[in-house]
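Enquirer: Here's a sequence, model it:
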Amino acid sequence: MQAAISFAISLVAMSFGIAKLPLGPWERGFLALGLIFVVTSSFTLAKCVRDRQEVTEVSSRVDKARLDKLLAEHDPFETKNL
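Expert: Okay, here's the model as predicted:
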């Protein structure tokens, strides 16, 4: 919740700052497009980091399940007839 609130406050503050700058419409538009690009890039980066973390988490769970299965099937007291 704190991250969402701080994101909203920073977005509103930047938008207000761009609107109140003593610039022409072209410069103001350029800064607004830059702000939109930064916001969309941050969402994309957060999604990529989350996806990478999920992939790592799933593969580590699969590896752990394989290891648990091997350990469950292993009998240290089994004698092998050669």
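Enquirer: CA only for contacts and neighbour counts going forward, please
Expert: OK.
Enquirer: From the chain's centroid, how far away is the lengthiest helix in the chain?
Expert: Ranked by number of residues, the top helix in the chain under DSSP state H is helix 25-73. Distance of helix 25-73 from the chain centroid (Cα atoms, centre = their mean, to the nearest Å) equals 3 Å.
Enquirer: To compare with the earlier structure, here is another sequence to fold:
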Amino acid sequence: MTKKIQPQQTAAFYVQAIASFGISVSAMTLAVAYLPAQPWVRAFLALGLLYVVTSTVVLCKVVRDRQEISEVTNRVDQARLDKLLTEHDPFKPAA
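Expert: Predicted coordinates for the structure are as follows:
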């Protein structure tokens, strides 16, 4: 039975992803706050930014959950196949 190696993230990649997210949200927040426009325009853009951030987080969760479900299903199928192969005796006479 072959064991699948799970891909691992490095700590540097994790920190880079968090820093990138934080910097981009901060930059957009500052840009909207100092935009030379009427307050309702800035509020609309801030609401749009909030919607983009929350929908991105939800999308990431959905993709991760779907991938985990797929991996569990694949492991169950592999376990069933392994069990069938170990129980199969090609030299056993048919009953």
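Enquirer: Tell me how they score on TM after superposing.
Expert: Once superposed, the chains reach a TM-score of 0.95 (TM-score structural alignment, normalised by the length of structure 1), with 81 aligned residues with a Cα RMSD of 0.8 Å.
Enquirer: picking up where we left off before, equivalent range in structure 2 for the longest helix of structure 1?
Expert: Counting by TM-score structural alignment, helix 25-73 of structure 1 pairs with residues 39-87 of structure 2.
Enquirer: Measure the mean distance from that stretch to structure 1 post-superposition.
Expert: Once fitted to structure 1, stretch 39-87 of structure 2 is off its aligned match by 0.3 Å on average (mean Cα distance after the TM-score superposition for structure 1).
Enquirer: Tell me how many other residues crowd residue 29 of structure 1.
Expert: Residues near residue 29 of structure 1, counting by other Cα atoms under 10 Å, number 14.
Enquirer: no no, residue 94 of structure 2
Expert: The number of residues packed near residue 94 of structure 2 is 5, by other Cα under 10 Å.
Enquirer: any idea how far residue 88 of structure 2 is from it?
Expert: Noted for residue 94 of structure 2: a distance of 12 Å to residue 88 of structure 2, by Cα to Cα, to the nearest Å.
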